[in-house]
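Q: here are the coordinates; sequence isn't available:
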């Protein structure tokens, strides 16, 4: 990795892209500290400390890099854009016209991006209004009136739109996928405070032996999870493909069709967590603080109560979460990986899966193969997803840097490194070629 970075700085084109990306990161972190006018910045800090069900907003705060907790102008961050992207992606399956756009190439892609932008603005308006009205009445706004509500809605929506624009500029002029880079820098910015929290809770004030053991365990767990995420992210199953129309030494050429073990990426965790947290968030926004059956039901949905030895009954919610995670692993893969389309494409190219007849048999083979691959990926995702809940429930280790965040950070870092490597090789080849032509 260090050799890749070193080589990339040798070329002006890549060096400028990296420096532009770093500059945009600095702008993002600066914007995360700018306060929204007329807002009590300590409101959410106090609210998080008082709420046991604040885990529903903890992931949101991690994704915003603490902007939500600080109630900065970037409090909504790019979460509305991510939600809009997911909705548009799902709608392409339900609406034939959108599916047509997706297959139209560059023009269709531009139209879908425009739809995502408009939906991002719409969702930002809804979310900022819910925050300004729902929390404004209970102390978020210094003065709860129409002017302050409108000002907060306008500021938060503008902040979300600005970050969307910034992400697109990073994609165009910087390194990596801009939206992913914004999300990753937000998550990484929370790591120092999480590490400090763990240090104060398990190391500070302990004797040398206990402090050493606690430090070793924390480092081992973090390292183990990172390694597991890297393995899961890079794991692939290669299906041998034979091209009968191409010959080498009288034999048909062979290539491999790679299928990622974790085909769905982090989406199953996000979907499962969103469904579990949705009732908690709605109840919080409407100001429900009851003690009846609904309040009891919310405890089953809140990960704050899972894996707690003193309240094991609430861990039923964790079982529901795992079922949802596995379901969405299969669901999301089914909409992003189409065995029928792949089988038809292979047939058109005169290619076959080794030992399998083209057409319907190939489709059936890929579908059966995919079931096992998805299951392995879902098991890996489940382990990564529930480990933070186990440590929080048993040891009260409450940090924002959980399994979801870890998968996103590792995936984006690895993908960005691959892009830098590719760009370095391409630029290096072009410069060598130009030198040869001039000679």
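A: Sure, I can see it. Remember, it's a predicted structure, so these values are computed and weren't measured experimentally.

Q: going forward, measure contacts between C-alpha atoms and count neighbours the same way
A: Will do.

Q: could you point out the longest strand of the protein?
A: Here the longest strand in the chain is taken by residue count, with DSSP state E as the criterion, and it is strand 236-248.

Q: following element in sequence after it, please.
A: The element immediately downstream of strand 236-248 (helix or strand, assigned by DSSP states H and E) is strand 251-260.

Q: by contact count, what packs against that next one?
A: Counting by 3 or more CA pairs under 8 Å, 6 or more residues apart in numbering; DSSP states H and E, the packing neighbours recorded for strand 251-260 are strand 236-248.

Q: what helices or strands is the strand it packs on leaning on?
A: Of the remaining helices and strands, those touching strand 236-248 by 3+ CA pairs under 8 Å, 6+ apart are strand 251-260, strand 351-353.

Q: tell me the buried residues in the longest one?
A: This means strand 251-260. For strand 251-260, a neighbour-count test (16 or more other CA atoms under 10 Å) marks 254, 259, 260 as buried.

Q: how about the second one, what does it touch?
A: For residue 259, the contact set (CA atoms under 8 Å, 6 or more residues apart in numbering) comprises 236, 237, 238, 239.

Q: at 7 Å what do you get?
A: Residues near residue 259 by CA atoms under 7 Å, 6 or more residues apart in numbering: 236, 237, 238.

Q: equivalent analysis for the last one, please.
A: For residue 260, the residues meeting the contact criterion (CA under 7 Å, 6+ apart) are 235, 236, 237.

Q: let's go with 10 Å and repeat that
A: In this structure, residue 260 makes contact with 232, 233, 234, 235, 236, 237, 238, 370, 373, 374, 377, judged by CA atoms under 10 Å, 6 or more residues apart in numbering.

Q: again, but for the first one
A: By CA under 10 Å, 6+ apart, the contact list for residue 254 reads 240, 241, 242, 243, 244, 246, 247, 248, 351, 352, 353, 354.

Q: try this one side by side with the last:
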């Protein structure tokens, strides 16, 4: 392992990318401890003590505790994710955006610019909702969370939270461009991992007080290990469609006659569906939690991870986004045309439209299996573990994000090493897909 690490840092470009990524994540974690002006932090902490296992607890876990401390990064990266969802949906139903998506690099730059503007708008709306809600919050003894409420506090909070989200968005884009891995996913990854030491300490404290027995703790650890193993197993799974290339004679040489395959992952969408689904559920329910209206409070009570309605909606969103994101990122018609142009074909399938239909049928079946797997990983462990009074971020959604992002980042490091004739940073192990 030491030699593998030496191989990684012996490549100047890869070393710079890794150090740049770590530096940007360190900046993000520093920002998660800079408080928003005008808030009594001690009273707010008492208010959040009862939010573990609720939606607010999940949002706080995704933001690395920034929401619980109400720092400048309290909104996290969720407004950017929501804006990305809106733009991708518009790319399907709104023709001008669809044309931009097909214009290549220039069109993608325009869509990215609109996504940034959308992020700012959503941040202003969410920041205003949080500012108004904070003024209505109070501690156990009735002390206000905001000592000096008013229009000035609302404007200052909206400006602070919006600027924080814009800075996180910039950090994520810089990591993607100049670092290693997907910047937005790594920021969420860092927020979840940052809470795990505190979760371990709290769990040990519950064991010492007798709230959790040793047997229950063993069961929880076994569930976590099983979920991690299932995630790794499924994320590496592939369906490889055989591709044969016909022989061609060019001058005095023969070309083609080779066999290859088209790899289709079981989970083509990665960790995007649960992130998108969580983002959509968080937005209305978080605002509902901050409004003192009876029916709104009743709705907010149902939108917690332990309620059946929340889980039904969550699973439905996951399945939808699995199909949606797969359709956005993978076009069977384009793949079939490229295979045809290169003189390739799938044995027993005619080139062109028939090949496209065949790939689409296989992809739909794989996507359904992947969606069920993601939904099971995100929902079942959360229901089981929450019933044992364990910290929420031990749930399946967080584990899926942590393991999935870790595997993707490791695969990118592996690709850099292989491109420079290194065997890999894990001796005898590569992160190639497992055929299924």
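A: That came through, no problem. It should be emphasised that the depicted structure is a prediction, and the values quoted were computed from it without experimental measurement.

Q: mind checking which of the contacts of residue 254 of structure 1 are buried?
A: 241, 242, 243, 351, 352, 353.

Q: which one is the first one nearest to, not counting chain neighbours?
A: Going back to what we said before, that points to residue 241 of structure 1. Of all residues not flanking residue 241 of structure 1 in the chain, residue 353 sits nearest, at 4.6 Å (CA to CA, 6 or more residues apart in numbering).

Q: ok, and the most crowded of the contacts of residue 259 of structure 1?
A: Neighbour counts for these, by other CA atoms under 10 Å, peak at residue 236, which reaches 16 neighbours.

Q: shouldn't that one be in contact with residue 373?
A: Yes: using CA atoms under 10 Å, residue 236 of structure 1 and residue 373 qualify as a contacting pair, with a distance of 9.0 Å.

Q: now the common contact residues for the two.
A: Counting by CA under 10 Å, 6+ apart, the residues touching both residue 236 of structure 1 and residue 373 are 259, 260, 261, 262, 263.

Q: list just the nearest of those residues to residue 392 of structure 1.
A: Here the nearest of those to residue 392 of structure 1, counting by CA to CA, is residue 262; it sits at 25.4 Å.

Q: surely that closest one is in a strand?
A: No: when DSSP: H, G, I helix; E, B strand; the rest coil is applied, residue 262 of structure 1 is found to be coil, with no strand at that position.

Q: picking up where we left off before, from the shared contacts of residue 236 and residue 373 of structure 1, which two are the most distant?
A: So for those, where distance means CA to CA, the most widely separated pair is 259 and 262, at 8.7 Å.

Q: need the overlap of contacts for these two.
A: Residues touching both residue 259 of structure 1 and residue 262 (CA under 10 Å, 6+ apart) are 235, 236, 373, 374.

Q: list only those of the contacts of residue 260 of structure 1 flagged as buried.
A: If you count burial by 16+ other CA under 10 Å, the buried members of the contacts of residue 260 of structure 1 come out as 232, 233, 235, 236, 370, 373, 374, 377.

Q: can you tell me what the fifth one aligns to in structure 2?
A: When structure 2 is aligned by TM-score structural alignment, residue 370 of structure 1 is paired with residue 363.

Q: what about that match, which helix or strand?
A: Element membership for residue 363 of structure 2, per DSSP H and E: helix 353-386.

Q: quick one on the thing from earlier: could you dump the contacts of residue 259 of structure 1 into CSV and include distance to residue 47 of structure 1?
A: Rendered in CSV, the data for the contacts of residue 259 of structure 1 read as follows (distance: CA to CA, whole Å):
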residue, distance to residue 47 of structure 1
236, 44
237, 47
238, 50
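
Q: which of those are conserved in structure 2?
A: Among the contacts of residue 259 of structure 1, the ones whose aligned partners also stay in contact in structure 2 (both residues aligned by TM-score structural alignment, their matches' CA atoms under 7 Å) are 236, 237, 238.

Q: corresponding residue for the second one in structure 2?
A: This means residue 237 of structure 1. In the superposition onto structure 2, residue 237 of structure 1 corresponds to residue 239 when matched by TM-score structural alignment.

Q: and the closest residue to its match other than its chain neighbours, how far from residue 213 of structure 2?
A: Take residue 239 of structure 2 and drop its neighbours on the chain: the residue closest to it by CA to CA, 6+ apart is residue 264, 5.1 Å away. Distance, residue 264 of structure 2 to residue 213 of structure 2, using CA to CA, to the nearest Å: 44 Å.

Q: ok, residue 53 of structure 2 - how many residues close by?
A: 21.

Q: for it, which non-adjacent residue is closest in space?
A: residue 392 (5.0 Å).

Q: what lines up with the one you found in structure 1?
A: For residue 392 of structure 2, the residue aligned by TM-score structural alignment is residue 399.

Q: before we move on, what SS does that match have?
A: Here residue 399 of structure 1 is coil, with the state taken from three-state DSSP.

Q: what's it in contact with, if anything?
A: When the contact criterion is CA under 10 Å, 6+ apart, the partners of residue 399 of structure 1 are 55, 58-59, 62, 190-191, 193-195, 197-198, 388, 391-392.

Q: just put those in JSON lines and tack on distance to residue 71 of structure 1 and neighbour count.
A: Shown next, in JSON lines, are the contacts of residue 399 of structure 1 (distance: CA to CA, whole Å; neighbours: other CA atoms under 10 Å):
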{"residue": "55", "distance to residue 71 of structure 1": "17", "neighbour count": "21"}
{"residue": "58", "distance to residue 71 of structure 1": "14", "neighbour count": "20"}
{"residue": "59", "distance to residue 71 of structure 1": "15", "neighbour count": "21"}
{"residue": "62", "distance to residue 71 of structure 1": "13", "neighbour count": "25"}
{"residue": "190", "distance to residue 71 of structure 1": "15", "neighbour count": "19"}
{"residue": "191", "distance to residue 71 of structure 1": "19", "neighbour count": "16"}
{"residue": "193", "distance to residue 71 of structure 1": "17", "neighbour count": "13"}
{"residue": "194", "distance to residue 71 of structure 1": "19", "neighbour count": "16"}
{"residue": "195", "distance to residue 71 of structure 1": "22", "neighbour count": "14"}
{"residue": "197", "distance to residue 71 of structure 1": "21", "neighbour count": "16"}
{"residue": "198", "distance to residue 71 of structure 1": "24", "neighbour count": "19"}
{"residue": "388", "distance to residue 71 of structure 1": "26", "neighbour count": "22"}
{"residue": "391", "distance to residue 71 of structure 1": "29", "neighbour count": "17"}
{"residue": "392", "distance to residue 71 of structure 1": "26", "neighbour count": "19"}
